[in-house]
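# fold the following.
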Amino acid sequence: MAQATPQPGAPVDPYRAYNFKLLINGVTNGHFTEVSGLEFTIQRLAYREAGNDRIRYVPGQVDYEPITLHFGLTSSREIWDWVNGAAKGTVSRRNVSIALYDAAGTTEVLRWNVINAWPTRWRGAHLNTLAQEIAIESIALAYESLELETGSGTAAKPTS
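Alright, predicted model coming up:
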């Protein structure tokens, strides 16, 4: 059954921020606890028309901010090998998809495809003998472009 399109002016419930999956090169990575920094800025360039004292603004380049991924520390070396490879000069660009699900967690409602991402920062877990928390690491990813899909979509294709 097709989902009804909201009518203008009709109240629409916002999506919940806790039901998401992260895919790297099309493979689901289920240990991620938080994604932050999903944003970009379009530069504003001043333009003065000849014979006119009014300044107009035109759009310039798009600046994509790094995305930070937080994840529980496990014995898996996949993320560490990706970050460490970049630190040693072997940058492996990967396509990352962030899929947001409905409140029940059963239907994908939005997907952000982060194109040609590569790690720019790694932060190890804070360790404390008095804490009873999960050990959380994080990485920051630089990327070239961002796409948005609505409804059930597929991950961006890897570019190696």
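# for the rest of this, base every contact and every neighbour count on C-alpha atoms.
Noted.
# what segments of this protein are strands?
Taking DSSP state E as the test, the strands found in the chain are 20-24, 27-29, 32-36, 40-48, 55-64, 67-72, 94-101, 108-123, 136-142, 145-150.
# switch the ones you listed over to JSON lines; also include distance to W82.
Below are those laid out as JSON lines (distance: least, CA to CA, whole Å):
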{"stretch": "strand 20-24", "distance to W82": "11"}
{"stretch": "strand 27-29", "distance to W82": "14"}
{"stretch": "strand 32-36", "distance to W82": "16"}
{"stretch": "strand 40-48", "distance to W82": "24"}
{"stretch": "strand 55-64", "distance to W82": "21"}
{"stretch": "strand 67-72", "distance to W82": "13"}
{"stretch": "strand 94-101", "distance to W82": "10"}
{"stretch": "strand 108-123", "distance to W82": "7"}
{"stretch": "strand 136-142", "distance to W82": "10"}
{"stretch": "strand 145-150", "distance to W82": "20"}
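# could you also give me the structure for this next sequence, so I can compare it with the first?
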Amino acid sequence: MDHHTAGGYYPPVGFHFKVEFISVGNDNDVRFQSVGGLSMELEVENIKEGGQNLFEYKLPGRSKFSDLNLKRGLLLDSELIKWIKDALYNRDFKPANMNISLLNSDHEPLLTWQVFNAWPRKWSVSDLNATENSIMVETLEIAYTYFTVKKG
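Below is the predicted model of the structure:
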């Protein structure tokens, strides 16, 4: 039996995706080389009980969401860069919602992370180096309130 088709399931490949900033950005602004930081964890509250020195109770606390790290080749003409500059230079923050979609081979979304109230925290550009023939990469660090995941 062919182990590649066991149960007919193929895990989706992680390099076929699209990033949309809803209400910000143009067609160029969906192409990113990498997206990092789609993670969520629960904070833990430790509660000590009187007379009990061996252990403390651990209770689930708030949900905590990591900042997103987006990387792409440097774009000069970009609505997104204007949004970032407005926030970082002019302190004019306009939080935007985002969709990060994992796509199938027909470019249809398999899973979509819906990210709420995103705003730019940091914008950096790769080092300038005359000895390397590599493209300039910009990195966006995006803070946000929370995300949900939906199929399709």
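# TM-score of the superposed pair?
Comparison of the two superposed chains (TM-score structural alignment, normalised by the length of the second structure) gives a TM-score of 0.80, and 142 aligned residues with a CA RMSD of 2.4 Å.
# the strands of the first structure into TSV, with extra columns for mean neighbour count?
Listed next are those as TSV, based on neighbours: other CA atoms under 10 Å:
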stretch	mean neighbour count
strand 20-24	21
strand 27-29	12
strand 32-36	16
strand 40-48	12
strand 55-64	12
strand 67-72	19
strand 94-101	24
strand 108-123	20
strand 136-142	20
strand 145-150	13
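# nearest to A87 of the first structure, out of those strands?
Nearest to A87 of the first structure, of all those, is strand 108-123, at 8.3 Å by CA to CA.
# distance from that closest one to the second structure after superposition?
Following superposition, strand 108-123 of the first structure is found to deviate from the second structure by 0.5 Å on average (mean CA distance after the TM-score superposition for the first structure).
# trace T131 of the second structure over to the first structure, please.
Counting by TM-score structural alignment, T131 of the second structure lines up with L130 in the first structure.
# same deal with R91 of the second structure?
Using TM-score structural alignment, the equivalent of R91 of the second structure in the first structure is G89.
# so its match versus Y64 of the first structure, what's the distance?
Going from G89 of the first structure to Y64 of the first structure by CA to CA, to the nearest Å gives 22 Å.
# again, but for Y47 of the first structure
According to CA to CA, Y47 of the first structure and Y64 of the first structure sit 23 Å apart.
# ok, the residue nearest to G36 of the second structure when sequence neighbours are not counted - contacts?
Distances taken as CA to CA, 6 or more residues apart in numbering put N69 closest to G36 of the second structure, at 4.9 Å, once the chain neighbours are dropped. Applying CA atoms under 8 Å, 6 or more residues apart in numbering, we find N69 of the second structure in contact with 34-37, 139-142.
# and of those, the nearest to G51 of the second structure?
Nearest member of these to G51 of the second structure, counting by CA to CA, is G37, at 41.2 Å.
# identify the residues contacting stretch 132-139 of the first structure?
With CA under 8 Å, 6+ apart as the criterion, stretch 132-139 of the first structure contacts 68-73, 83, 119-127.
# sweet, I'm off.
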